[in-house]
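> predicted model follows, preceded by the sequence.
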Amino acid sequence: MSAGCLLGIDIGTTATKVILVDLEGRLLADVSRPANLYSPQASYAEEEPIEWWANLCSALPECLDRAGVQAGQVLAVGVSGMVPTTILIDQEGRPIRRSIQQNDARTPAEIEFFKSQTDEADVFRRTGSAITQQSIGPKLLWLAKNEPQNFARAAWVMGSYDYINFCLTGQPVLERNWALESGLYDLHRQDWDDHLLSLARLRRDQLPPVHSPSEVIGRVTRQAAQATGLAQGTPVVAGSADHVASAFSVGLKENGDLLVKLGGAGDILYSLDRLEIDERLFLDYHVIPGLYLINGCMASSGSIIKWFRSTFSPDLDYPELDAEAAEIPAGSAGLVLLPYFIGEKTPIFDPLARGVLFGLTLQHTRPHIYHAILEGISFGFKHHLEVLAERGFGVRMVRVANGGARSALWRQVTADVIGYPLEEVAHHPGSSLGAAFVAGMGVGAFQDWSEIEKYIHVAATTYPDLERHARYQQLFPLYRQLYEANKANFTRLSHIEGLAGGE
């Protein structure tokens, strides 16, 4: 261990994760602590930043001990986390209240106010972000209106990993993806938009300086060293948004690289070497200077599979469901599923959309329906690829990760539907690995971003079956037409439910 090691930290929704890696591609140790999500009212999503820091102070000594590493051997620290969370910090550096999470939906009135005071299309062109429930501005306005005393005490506003960086270094900073996803930042001028700040009732001095991921933003203070077991003076970089760090850590490092994440929600991320915005997709800065990440997020994917199993097959585990459906033909004997079980984010942005199982007959069985679910989720990924193709964005390589990637059937159906080989990344530590590598780049431990490949192990490549792919090419237009044909009915159903709820 004479060469030293790197520390990666991820502030996740359900856990705080810490890893140590050496410079040769080996994971030395990893430790996690659970985190709690609070929903004191319907549509609220909050977490306790102090809990994240307590988790880190607990997990770090254990991680060092498991790795057999002395604190002085840690060359640098990188932190990733959920984005864009909203945390108010007082003048003494303490969180004033719980964080408001990125998926919190308490601000419909404030969102409408922002829209009424702006040209939405112009805001999107300037900031790269639509005005949605994820936007920071409406949440700050909600705080100013509903918690004026808390809002008045705020010296700074920052995000999840920015707060941990602050605890480690005493330096208030923002990483540039928080700025971009806030919806308050003009990405062309690389500066805050004063009109949008005024709508949020926010002053410029409440927003810390914006830094790139691998910039060293400070060093571990004496107090933080005592609390965590790290060595005083250890460099800390600005870090990264969790999904950006995760995409990089599976090898998205060149124009045209694509990641499909088979998780509870379905994420798809595409690496691009120029700034392009599309109202159907999200945009982030890549950790690699000069690159961007276009990304899509389907509201539900693996969560549908989990719902199906718990509701209809609680006695079977997932491998058994896979085995049952393995011989079902492409198209599931005439079944097509719309996977909009909790509305949909990208690329249709329709919160009123619903799940649809089209084509049911008395001949269909549980395996048919399970297989149709996998196909419907895969059609959702294909829809994103169609959007990319419309923009002329070619695909160089596709990697697949997250828990669903362990299912050979889900991987095969996905490959068959989208028509690309899928490289499965084995034993993927996730965002914390990306954060650790970014820290290494920040202190010169690596010479090139391509060195991330030494940490990546492709377990298997799943190739598409061309005959099944041809069948899915025929079915995909029907999948798309099903949504368009039912869009008005989704709205009508929501109105009926609203009336029923009020009786």
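That came through fine. Because the structure is a prediction, the values reported are computed rather than measured.

> please count neighbours and contacts with C-alpha atoms only from this point.
Noted.

> show me where the stretch 401-503 of the chain has strands.
422-425, 458-462 (DSSP state E, counting those that start in this stretch).

> closest one to R480 among these?
Closest of those to R480 is strand 422-425, at 23.6 Å (criterion: C-alpha to C-alpha).

> who's in contact with that closest one?
250, 398-401, 405, 411, 415, 456-463 (C-alpha atoms under 8 Å, 6 or more residues apart in numbering).

> closest to the centroid, which residue in the protein?
Centroid check for the chain by C-alpha atoms, centre = their mean gives H243 as the closest residue, at 4.0 Å.

> for Y163, see how far away that one is.
As judged by C-alpha to C-alpha, to the nearest Å, H243 and Y163 stand 18 Å apart.

> can you mark which positions in the longest helix seen in the chain are buried?
Secondary structure of the chain per DSSP state H: the longest helix is helix 466-502. Burial within helix 466-502, assessed by neighbour count using 16 or more other C-alpha atoms under 10 Å, is assigned to R468, H469, Y472, Q473, L475, F476, Y479, L482, Y483, F490, T491.

> this is the comparison structure:
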Amino acid sequence: MQFILGIDIGTTNTKAIAFTASGAVIAQANTTYQPLIPEREAHELDPDTLLQAVLTVVQEVLAQTGRQQLAGLSFSSAMHSLMALDADGQPLTRLLTWADGRSRRAAEALKASPDGPAIYQHTGTPLHAMSPLSKLCYWRQQRPALFRQAAKFVGIKEYLLFRLLGGYWIDHSIASATGLFDIEALDWYMPALAAAGVRPEQLSRPVPATTILSGLRPEYARLLELPTDTPIIIGASDGCLANLGSYALLPGDASLTIGTSGAVRMLTSRPRVDPLGRTFSYILADGLYVCGGPVNNGAALLTWYASRFGQGTPPHTHDLSWFLEAAAQAPAGADGLLFLPYLAGERAPVWDAYARAAFIGMGPGHQPAHYMRAVVEGINYSLYQVANAVKETVGDMRTIYVSGGFIRSGDWLQWLTDLFGQELTVSNTADASATGAAILGLKAVGLLPELAAARAFLEVQERFVPDPQQHTRYQQYFKVYEGLYAALHPAFHQLALLGNDPL
């Protein structure tokens, strides 16, 4: 049976799955890498490491499946990345990821500028250090020589496609997360380009997510043992494709993901921009948009806590089941201990790179289990706050599909269900973004009539039902949690000044 190779290029790993026209995963591969942090707030990747990662997972999957039934390669990638290239396409910088916070001052200036509200309304991208718009403003101000030398500014997927195919394209989905793209006109938004100081020819050509490219360079065709005319589906962003890969495709369906970070998203039939600026509105494909909000601090907080305050040897920082088992020894609400989970600043719904983490309500009776429970619940509260903002922007969530590494913990899922007060559904998705890329590829090459037809692949693995008493208890704690950021916001910014991190 024919299959699509869905490839998801992330900031810590690259995954590939072979996904058949009947919705079966017949092979998969994964490779990891580490970010580079040359200075405070930096978060970079070596672009050639990413290219090698893609080649590796493609070779590993094709070694399992063979090549005869391959219908195409379809790409998912992380959003908000940026690197500069010279006129020959050679890198002038490494790749700045969404987590690179050095453009915080530029983002704050944009947000406060007269053009700020219009840029958000037209692009659907909140003004934050994550966005390429802010990164470009930062480079323009802090690295003017680099800015003058750069012929092209591209992201992860664009650079890889340039290396593989020799051209510059950007899918509408990734473009819609740059802060530079008009999500209704489907073209670059000139006021945003003017704010960044770039010209349209310095950016890639925007194309729909189902666009099929070809012309694999001979050296890569030989390496991968593929014809040069192998269909390459440009694909979409990892966040939008996670909705597709989670089968959250009907009105009222939501996707909730917790990995290193986290997000809540809903599919919409038109752009839905929040009047309060709390959420994003990005393009998926075929007239579909995704409204949602990402949080910076997901399961990475468990690793952080384990490495700083955990017990035992380093393996504990990789297998965190012990953490959740310990957290389960404390009651819901951790006996009055709350955790504000802004260790790495925060995106939705507050969009404040200067926000920081804090334990609130510490008392002499709190044991390690209380702190661990509070950390997990802090992540849950942050996602619930995002979900409320999404619901206010789009409408009620009928079904919530969950994905990410956290679904291996029944305790964590139950606590989240109790907080939300509605069922959470675990589906059969192996990797939501890679699966979404494969589904999009099936549609592009004609093996799937429409994206909604992928619902036929859905298999519900488990449903978690809320406990009404626990829901009531969590709502009481959440009311306190909601007020913490506003109360501490002035202190966060004062501490940034005292820490030689000027606004």
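The structure has been received and is ready for your questions. These numbers come from a predicted model, not from an experiment.

> name all residues that make contact with the aligned residue in structure 1 for S176 of structure 2.
Residue mapping for S176 of structure 2 onto structure 1 gives L180, with TM-score structural alignment as the criterion. Taking C-alpha under 8 Å, 6+ apart as the contact definition, L180 of structure 1 lies against T127, G128, S129, D186, L187, D284, Y285.

> is it true that the last one touches I277?
Looking back up the chat, that one is Y285 of structure 1. No. Counting by C-alpha atoms under 8 Å, Y285 of structure 1 does not reach I277; the two are 11.7 Å apart.

> more crowded one of those two?
Higher neighbour count among Y285 of structure 1 and I277: Y285, with 24 against 17, using other C-alpha atoms under 10 Å.

> centre of the chain to the longest helix of structure 1, how far?
25 Å (C-alpha atoms, centre = their mean, to the nearest Å).

> next, the residue nearest to the centre of structure 1: secondary structure please.
Secondary structure, DSSP: H, G, I helix; E, B strand; the rest coil: H243 of structure 1 is helix.

> what distance do you get for it to T414 of structure 1?
21 Å.

> same check on L143 of structure 1?
In terms of C-alpha to C-alpha, L143 of structure 1 sits 42 Å off from T414 of structure 1.

> between these two, point out the one with more neighbours.
It is T414, of L143 of structure 1 and T414, that has more neighbours when counted by other C-alpha under 10 Å, with 31 against 20.

> count of residues packed around T65 of structure 2?
With other C-alpha under 10 Å as criterion, T65 of structure 2 counts 15.

> what residues are up against the residue lying closest to it once chain neighbours are set aside?
Spatial nearest neighbour of T65 of structure 2, excluding adjacent residues (C-alpha to C-alpha, 6 or more residues apart in numbering): A27 at 6.8 Å. Applying C-alpha under 8 Å, 6+ apart, we find A27 of structure 2 in contact with I17, A18, F19, V61, Q64, T65.

> and A27 of structure 2, what pairs with it in structure 1?
That one, A27 of structure 2, aligns with A29 by TM-score structural alignment.

> give me the secondary structure label for that match.
Under the three-state scheme (three-state DSSP), A29 of structure 1 adopts strand.

> one more: the one 4 residues further on?
Using three-state DSSP as the criterion, the local structure at R33 of structure 1 reads strand.

> that one contacts C57, doesn't it?
No. R33 of structure 1 is not in contact with C57 according to C-alpha under 8 Å; the separation is 10.3 Å.

> picking that back up, and the residue nearest to the centre of structure 1, what pairs with it in structure 2?
Using TM-score structural alignment, the partner of H243 of structure 1 in structure 2 is G239.

> what about the nearest residue to P349 of structure 2 once chain neighbours are set aside, how many residues nearby?
Computed as C-alpha to C-alpha, 6+ apart, the closest residue to P349 of structure 2 that is not its neighbour in sequence is R278, at 4.6 Å. Using other C-alpha under 10 Å, R278 of structure 2 is surrounded by 21 other residues.

> mind checking which helix or strand R278 of structure 2 is in?
Using DSSP states H and E, R278 of structure 2 sits in no helix or strand.

> sorry, back to before: closest to A435 of structure 1 out of the strands of the stretch 401-503 of structure 1?
Counting by C-alpha to C-alpha, A435 of structure 1 lies closest to strand 422-425 out of the strands of the stretch 401-503 of structure 1; the figure is 17.5 Å.

> what are the ranges of the strands in the stretch 201-350 of structure 1?
Secondary structure of the stretch 201-350 of structure 1 (DSSP E, counting those that start in this stretch): strands at 210-211, 216-219, 235-237, 240-241, 257-262, 266-272, 282-285, 292-298, 336-338.

> now K479 of structure 2: how far from A330 of structure 2?
Remark: distance between K479 of structure 2 and A330 of structure 2 (C-alpha to C-alpha) = 20 Å.
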